[in-house]
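> whatever this is, show me its structure:
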Amino acid sequence: MVKYFLFTLLALLIAGQVEAQSNLNLKFFGLSLHPKGDVNAPLMPLNPDKKGYFVFNLGGTLGYEHFLKPDKFSLKAIQAVYSDCAAQLGGFTHLGVRWVIFKKGKHSLNGGFGPTLVYRRNWYELDNYEDSGFFKGGQDVKYQYKFIPYAGEFEYNLALNEQYEFSTTFIPGFPSLMSLSFGIRYWLPQKKKTEAPLPVQPAVRR
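Predicted structure coming up:
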């Protein structure tokens, strides 16, 4: 999945060299929400309610978005690295399609979905860990993982100027992967088409 991500990201970057809308987005991650709480809440140090409903994470996401149709449809790739709910190394790799739900003035709301691979350092290394069955991987592996073919995202953007936007992302993965992050979306300058020079007419001898 990671190799597929890198290949697709390279393809999108090459595609972005032509005249089209594309942006880079860097976000701080963030806040994880568990509406039903979590059985492993005692293992989560940044868990103010002690039940696992709200857990703070430290890390970030880097994304690239390339519009196939301006202000309508796009492809988006995201790579995240962060400290997970147990303060261990975690991350996810995502590829997906996006569409603009609405855009008015400085405000816009985008939504979309696509396959996502979530991974984290094996929690079996932690004392008193209870396996909920969500992540794959037993006690003998270094990382646990979960492949989600339909992970979605909602992104609200507020334009600050022509190139920068304040951006907030909500991942509605009820009940286990709901999260909130915020940061900046930067629109890459578009290359202007250059007109081909007029052919030089040969001199006519008189």
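> from here on, just use CA atoms for contacts and neighbour counts.
Noted.
> do a quick rundown of the helices in the chain.
Remark: helices assigned in the chain by DSSP state H are 2-15.
> tell me who's in contact with the residue positioned nearest the centre of it.
Residue closest to the mean C-alpha point of the chain, counted by Cα atoms, centre = their mean, is residue 78 at 3.6 Å. Taking Cα atoms under 8 Å, 6 or more residues apart in numbering as the contact definition, residue 78 lies against 61, 62, 63, 64, 92, 93, 94, 95.
> please apply the same query to residue 149.
By Cα under 8 Å, 6+ apart, the neighbours of residue 149 are 114, 115, 116.
> just those residues now: which is nearest residue 136?
Of all those, residue 136 sits closest to residue 116, with 14.1 Å by Cα to Cα.
> for the closest one, which non-adjacent residue is spatially closest?
When the adjacent residues along the chain are set aside, residue 116 lies closest to residue 94, with 4.4 Å between them (Cα to Cα, 6 or more residues apart in numbering).
> which two in the contacts of residue 78 are spaced the farthest apart?
Spatially, the most separated pair among the contacts of residue 78 is 64 and 92, at 14.5 Å (Cα to Cα).
> the more surrounded of those two?
Applying other Cα atoms under 10 Å to residue 64 and residue 92 shows that residue 64 carries more neighbours, namely 22 against 19.
> name the nearest residue to the more buried one, sequence neighbours excluded.
Distances taken as Cα to Cα, 6+ apart put residue 24 closest to residue 64, at 4.7 Å, once the chain neighbours are dropped.
> so the one you found sits against residue 183, correct?
No. Applying Cα atoms under 8 Å as the test, residue 24 and residue 183 come out as separate, 10.9 Å apart.
> switch the contacts of residue 78 over to a markdown table; also include distance to residue 145.
Written out in a markdown table, the entries for the contacts of residue 78 read as follows (distance: Cα to Cα, whole Å):
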| residue | distance to residue 145 |
| --- | --- |
| 61 | 18 |
| 62 | 20 |
| 63 | 21 |
| 64 | 23 |
| 92 | 9 |
| 93 | 11 |
| 94 | 13 |
| 95 | 16 |
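> structure for this one too, so we can compare:
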Amino acid sequence: MKNGVLALLLICLCLTVPNVSTQAQGNVGLRFVFGTLHPKGNKMAFLMPLRLDDNATFVLNWGFIGSYQYYFHKKRWSVKVAQGMYSDCAKLFAGHTHLGLRVNLLRSERHYLEFGFGPTFVYRETWYRFPDYHQETGLLKNTNRWQWNFVWYGGEIEYDYKLNPKLDLTVNAIPGYPDFITFGLGLRYWPKGHP
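The predicted model follows:
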């Protein structure tokens, strides 16, 4: 854990070094988290009050993800820092802190498709407060109050539609496949306009 946090701090420090590229641009984003898909359902569905079916295949969530994205090579490669705070499927506080690389796979005048990956710290209030809860995977570490994990490979798939020179509509999916995929919808703002 100490090594992971140290590596994340070093990466953040390296990102503060100014980039001399004239193509470099950045944006800030805010997305509303609205739901989680469990492709195979979930055995703990009975703990999820906002599930849309008995297996909790789709569960309504609410919360926000704020981000800053810095393009260091045209509008192809970027680094993104994101902080999420939202309700989990049991309506408890959850969140993530992410720092990762992004590659833009589809570049047209209005449409963008980005894939990102990088270190992510995920956490939620513990579900062990529920008497019938049992943890299905060994991925989460546990304390009396929290369940958490640090992963090097956290990812995101994002589609952006250019509304005007400074504003994009954005839809994103955060995969925890095969267990879940969380979805968000929001905007990203380019203070200097699109590159």
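> so after superposing, what's the score?
Once superposed, chain against chain, the TM-score is 0.86 (TM-score structural alignment, normalised by the length of structure 2); 189 aligned residues with a Cα RMSD of 2.4 Å.
> quick one on the thing from earlier: what's the match for the residue nearest to residue 116 of structure 1 in structure 2?
Residue mapping for residue 94 of structure 1 onto structure 2 gives residue 98, with TM-score structural alignment as the criterion.
> for that match, grab the count of nearby residues.
24.
> from residue 160 of structure 2, how far off is it?
Relative to residue 160 of structure 2, residue 98 of structure 2 is positioned 19 Å away (criterion: Cα to Cα, to the nearest Å).
> check contacts around residue 71 of structure 2.
Taking Cα under 8 Å, 6+ apart, we find residue 71 of structure 2 in contact with 23, 24, 25, 26, 77, 78, 79.
> which residue is the nearest non-sequential neighbour of it?
Residue nearest to residue 71 of structure 2 in three dimensions, not counting chain neighbours: residue 78, with 4.0 Å by Cα to Cα, 6+ apart.
> now residue 82 of structure 1
With Cα to Cα, 6+ apart as the measure, residue 59 is the residue that lies nearest to residue 82 of structure 1, at 3.7 Å, once sequence neighbours are left out.
> what lines up with the one you found in structure 2?
Using TM-score structural alignment, residue 59 of structure 1 sits opposite residue 63 in structure 2.
> also residue 37 of structure 1?
With TM-score structural alignment defining the correspondence, residue 37 of structure 1 maps onto residue 41 in structure 2.
> could you pull up the residues touching that match?
Applying Cα under 8 Å, 6+ apart, we find residue 41 of structure 2 in contact with 55, 56, 57.
> can you show me which of these carry over to structure 1?
Shared with structure 1 under both residues aligned by TM-score structural alignment, their matches' Cα atoms under 8 Å, the contacts from the contacts of residue 41 of structure 2 are 55, 56, 57.
> out of those, who's the most crowded?
Taking other Cα under 10 Å as the neighbour criterion, residue 56 ranks highest of these with 25 neighbours.
> picking that back up, in TSV: the contacts of residue 41 of structure 2, plus distance to residue 154 of structure 2.
Formatted as TSV, the entries for those read as follows, by distance: Cα to Cα, whole Å:
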residue	distance to residue 154 of structure 2
55	25
56	23
57	22
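> strands - which of the residues you listed land there?
When the contacts of residue 41 of structure 2 are checked against strands (DSSP state E), there are no matches.
> show me which of the residues you listed is closest to residue 88 of structure 2.
residue 56 (12.4 Å).
> spit out the contact partners of the closest one.
Under the criterion of Cα under 8 Å, 6+ apart, the contact partners of residue 56 of structure 2 comprise 37, 38, 41, 42, 45, 48.
> so which of the residues you listed wins on neighbours?
residue 37 (22 neighbours).
> so who does the closest residue to that residue other than its chain neighbours touch?
With sequence-adjacent residues excluded and distances taken as Cα to Cα, 6+ apart, residue 37 of structure 2 is closest to residue 58, at 4.5 Å. Taking Cα under 8 Å, 6+ apart, we find residue 58 of structure 2 in contact with 35, 36, 37, 38, 51, 52.
> was I right about the fourth one contacting residue 181?
Yes. Look at residue 38 of structure 2 against residue 181 with Cα under 8 Å: they come within range, at 6.7 Å.
> and the longest strand along structure 2, how far out from the chain's middle?
Longest strand in structure 2 by number of residues, with DSSP E as the criterion: strand 146-164. Averaged C-alpha coordinates place strand 146-164 of structure 2 at 3 Å from its chain's average position (Cα atoms, centre = their mean, to the nearest Å).
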